[in-house]
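A.B. asks: Just need the structure, nothing else, for what follows:
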Amino acid sequence: MLLKRARLIPRGITLPGKQRLGQSLPPFNTPFRINNCRYGLALKRQTIFNRQGVVEMKMDTRHSALYYLIVFLLLALPATASWASVTILGSRIIYPSTASSVDVQLKNNDAIPYIVQTWFDDGDMNTSPENSSAMPFIATPPVFRIQPKAGQVVRVIYNNTKKLPQDRESVFWFNVLQVPPTNIGSDSGKNKMLVMLRSRIKLFYRPDGLGKPDNLAKKLQIKTVNKGSGKSGIVIVNPQPWFASLSNLNVKVNGASYNLDADMIAPFSSQTWWLPGKRSLKSFSGTVTVTLVNDLGARISESYDVPHH
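C.D. replies: Now for the predicted structure:
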């Protein structure tokens, strides 16, 4: 359950049972109001996980056919951050070890208000806000109301609860969950569907002294590897203290071109991509083109000659 309880109730929230500011937010299936906008509805829930985030739907079970049709359509379509009305300005957070805090800008591009909940995880998408207390970063405010067409600054703070390596970067994920009001744009008394969108971006903790990864792409090392079964692959070695965030990986060998699933390569480590089918790379010519995402979110490509063995 992504939004079950929060640590604090933002100002302006009226909860059932006369709860006051500073108490825990009720379970998500308990409706609550913020400035006459009703958030949360006790309906059947289906959670859809994807690589970009989570779409969480709630709908009356009496309309199960429509419910499953919408679930199918959401699964069939690629999930992108552009679905979210509340967007994060920037594609990543760089947190220098010398900083006391880093500000993250959010923007509500919609004409209705939203409740927003923020938390961190270490790569496990199933980490809920309740389980994120072990993370060495906190976001404040953790829960807030964002007005239509307005912005919000979220302050990220390293709380020092976990010692992080100082000879390399560490990576965490910043989560933003937007919850729409249920009494806007619908007639009262009718069944409604609630769609919650979750966005995630990476946070890179960068120790002092590492500098900036200006030439990261140029310093990667490319190798080939062969299995006894006849399969061959490409090995990319990252001998540097920064993460290499690949957005695209293309291999061209002996006239064939392969677009492989890009991934992130940790500092001082390597990853292997196996080519489809049985193909020996013992005698061939070709290139590997790696596209990386830099600190500003720009994409930088570098091509390497595939080494011969």
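A.B. asks: Going by C-alpha atoms from here, please, whenever you check contacts or count neighbours.
C.D. replies: Noted.
A.B. asks: what's the nearest residue to residue 197 if we skip its chain neighbours?
C.D. replies: residue 55 (4.9 Å; Cα to Cα, 6 or more residues apart in numbering).
A.B. asks: Ok, residue 88 next?
C.D. replies: Take residue 88 and drop its neighbours on the chain: the residue closest to it by Cα to Cα, 6+ apart is residue 106, 4.7 Å away.
A.B. asks: So the one you found sits against residue 87, correct?
C.D. replies: Yes - at 5.6 Å, residue 106 and residue 87 qualify as touching, with contact defined as Cα atoms under 8 Å.
A.B. asks: how far is the longest strand along the chain from where the chain is centred?
C.D. replies: As assigned by DSSP state E, the longest strand anywhere in the chain is strand 194-206. Strand 194-206 sits 4 Å away from the centroid of its parent chain (Cα atoms, centre = their mean, to the nearest Å).
A.B. asks: do stretch 123-130 as well
C.D. replies: Computed by Cα atoms, centre = their mean, the chain-centroid distance of stretch 123-130 equals 11 Å.
A.B. asks: got it, and stretch 94-111?
C.D. replies: On Cα atoms, centre = their mean, the centre of stretch 94-111 falls 14 Å from that of its chain.
A.B. asks: ends of it, how far apart?
C.D. replies: End-to-end distance for stretch 94-111: 31 Å, by Cα to Cα, to the nearest Å.
A.B. asks: Would you mind stating the distance between residue 247 and residue 208?
C.D. replies: Using Cα to Cα, residue 247 is found at 26 Å from residue 208.
A.B. asks: Count the neighbours of the residue nearest to residue 88 for me.
C.D. replies: Counted with other Cα atoms under 10 Å, residues neighbouring residue 106 total 19.
A.B. asks: Kindly report the same for residue 209.
C.D. replies: Using other Cα under 10 Å, residue 209 has 11 other residues around it.
A.B. asks: Next, find the distance separating it from residue 166.
C.D. replies: Counting by Cα to Cα, the gap from residue 209 to residue 166 is 9 Å.
A.B. asks: one more to line up against the first:
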Amino acid sequence: MIRTAFACLLSACALLATAPAQSQVIVHGTRQIFPGDQREITVRVENVGQRASLIQAWTDDGDKQVSPEEASTPFVLRPPVFRLDPGKSQAMRVMFTGADLPQDRESIYWLNVLDIPPTPEADASSTGNFLEFSLRTRIKLIYRPKGLKDVAQAARALTWSLQHDAQGWFLQATNPTPYYVHMSTLALRVQGKDFPSAEPPMIAPLSSQRYPISGLTAAPTGGNVQFSSINDAGGVTAQSVSLPVR
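C.D. replies: You can find the predicted model right below:
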């Protein structure tokens, strides 16, 4: 039944993109940090709806299409499958298996919580007048090795440059820190006008990331990078950084 529900979830993605849907099961926290000096953490899941749900939870390494049975990560969840009644919550244990992960930077995985609704009652299913989806919540699970410091300064440590190639203009960010920097918004502001980057991705530790920007047709003589980053608690901080004068 679980495998079938997961397959139905994937096949329903196109419908979910156009039909608003909301899970009655919520995961507390927008991301989970796993400290390297701990063996396990707990994640609270709550049913805020009016019906019971069957919950399946698993982790993946970035491939959101992989099934729970095929996903391979250095984490195990207990319990992986459970019933959650209305108004109740459940603490899930996320346990580290001791894999050999890098100790000079963070590693990122994903925590999935699938809300599987109960089978419709006999009188409802007999008419055929019902439509139900299994809805999945997917949040970041970040392994943070022991000894890393100054995570609050990671976004401020980014350096920026404006560059051009055959595809157009883009901002390039360099991250010298051991942390993932999670972007919310990003734009180049030139003389009061913003040239945005759509859905900017996060930037990995000790790496560079290109962010294409739209609308810019010529090289400006200056400008400011306007961006918002998301911290461990899910809070958003806005920053402005001057670009080097060309």
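A.B. asks: TM value for the aligned chains?
C.D. replies: The TM-score (TM-score structural alignment, normalised by the length of the second structure) is 0.90; 243 aligned residues with a Cα RMSD of 2.4 Å.
A.B. asks: quick revisit: okay, the longest strand of the first structure sits on what stretch of the second structure?
C.D. replies: The counterpart of strand 194-206 of the first structure in the second structure, using TM-score structural alignment, spans residues 132-144.
A.B. asks: Tell me the buried residues in that stretch?
C.D. replies: Across stretch 132-144 of the second structure, burial judged by 16 or more other Cα atoms under 10 Å covers 133-136, 138-144.
A.B. asks: now those residues as TSV including distance to residue 190 of the second structure?
C.D. replies: Output for those, formatted as TSV (distance: Cα to Cα, whole Å):
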residue	distance to residue 190 of the second structure
133	45
134	45
135	42
136	40
138	36
139	34
140	33
141	36
142	35
143	38
144	37
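A.B. asks: which two from those residues end up farthest apart in space?
C.D. replies: 133 and 144 (34.4 Å; Cα to Cα).
A.B. asks: returning to what we had before: and the residue nearest to residue 88 of the first structure, what's its match in the second structure?
C.D. replies: In the second structure, residue 106 of the first structure lands on residue 45 (TM-score structural alignment).
A.B. asks: Quick one: average offset of the one helix or strand that match maps to versus the first structure, please.
C.D. replies: Using DSSP states H and E, residue 45 of the second structure maps to strand 40-47. Compared with the first structure after fitting, strand 40-47 of the second structure deviates on average by 0.3 Å (mean Cα distance after the TM-score superposition for the first structure).
A.B. asks: list the buried ones in that strand?
C.D. replies: Neighbour count says strand 40-47 of the second structure has 40-41, 43, 45-47 buried, by 16+ other Cα under 10 Å.
A.B. asks: And stretch 116-130 of the second structure, by the same measure?
C.D. replies: Of the residues in stretch 116-130 of the second structure, those buried (16+ other Cα under 10 Å) are 116-117.
A.B. asks: mean deviation (superposed) between the following helix or strand past the longest strand of the first structure and the second structure, please.
C.D. replies: Heading C-terminal from strand 194-206 of the first structure, the first helix or strand you meet, by DSSP H and E, is strand 221-226. Superposed on the second structure, strand 221-226 of the first structure shows a mean distance of 1.1 Å to its aligned residues (mean Cα distance after the TM-score superposition for the first structure).
A.B. asks: In the second structure, what range does strand 221-226 of the first structure match?
C.D. replies: Residues 159-164 of the second structure are matched to strand 221-226 of the first structure when aligned by TM-score structural alignment.
A.B. asks: Determine how far the matching stretch lies from the middle of the whole chain.
C.D. replies: The answer for stretch 159-164 of the second structure is 25 Å, by Cα atoms, centre = their mean.
A.B. asks: Name the surrounding residues that touch that stretch.
C.D. replies: Residues outside stretch 159-164 of the second structure that contact it (Cα atoms under 8 Å, 6 or more residues apart in numbering) are 169-175, 225, 241, 243-244.
A.B. asks: again, but for stretch 49-63 of the second structure
C.D. replies: 2, 24-25, 47, 66, 68, 71-73, 75-77, 79-87, 108-118.
A.B. asks: Okay, buried residues for it please.
C.D. replies: 52-61.
A.B. asks: what's the answer for stretch 93-102 of the first structure, then?
C.D. replies: Neighbour counts over stretch 93-102 of the first structure (16+ other Cα under 10 Å) mark 93, 95-97, 101-102 as buried.
A.B. asks: Quick one: the helices in the second structure, in order.
C.D. replies: 2-11, 13-18, 122-127 (DSSP state H).
A.B. asks: winner for burial among the ones you listed?
C.D. replies: With neighbours taken as mean count of other Cα atoms under 10 Å, the helices of the second structure reach their highest mean count in helix 2-11, at a mean of 14.
A.B. asks: can you state the direction angle for that one and strand 135-144?
C.D. replies: Orientation of helix 2-11 of the second structure against strand 135-144 (axes from the mean of the first three to the mean of the last three Cα atoms, to 10 degrees) gives an angle of 100 degrees.
A.B. asks: Now do the same for residue 18 of the second structure: its match in the first structure.
C.D. replies: Checking TM-score structural alignment: residue 18 of the second structure goes with residue 76.
A.B. asks: tell me the contacts of that match?
C.D. replies: With contact set as Cα under 8 Å, 6+ apart, residue 76 of the first structure has no partners.
A.B. asks: In TSV: the buried residues of strand 40-47 of the second structure, plus distance to residue 202 of the second structure.
C.D. replies: Shown next, in TSV, are these (distance: Cα to Cα, whole Å):
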residue	distance to residue 202 of the second structure
40	25
41	24
43	23
45	25
46	28
47	30
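A.B. asks: does residue 98 of the second structure really touch residue 74, like I thought?
C.D. replies: Yes - if you go by Cα under 8 Å, residue 98 of the second structure and residue 74 touch, sitting 6.9 Å apart.
A.B. asks: how many neighbours does the nearest residue in space to residue 47 of the first structure that is not next to it in sequence have?
C.D. replies: Leaving out its chain neighbours, the residue that sits closest to residue 47 of the first structure by Cα to Cα, 6+ apart is residue 56, at 4.6 Å. Residues near residue 56 of the first structure, counting by other Cα under 10 Å, number 20.
A.B. asks: I figured residue 56 of the first structure hits residue 40, correct?
C.D. replies: No - counting by Cα under 8 Å, residue 56 of the first structure stays clear of residue 40, with 11.8 Å between them.
A.B. asks: and for those two, which residues touch both?
C.D. replies: Both residue 56 of the first structure and residue 40 are in contact with residue 194, where contact means Cα under 8 Å, 6+ apart.
A.B. asks: ok, of the buried residues of stretch 93-102 of the first structure, which one's closest to residue 279 of the first structure?
C.D. replies: Using Cα to Cα, the buried residues of stretch 93-102 of the first structure come closest to residue 279 of the first structure at residue 93, 40.1 Å.
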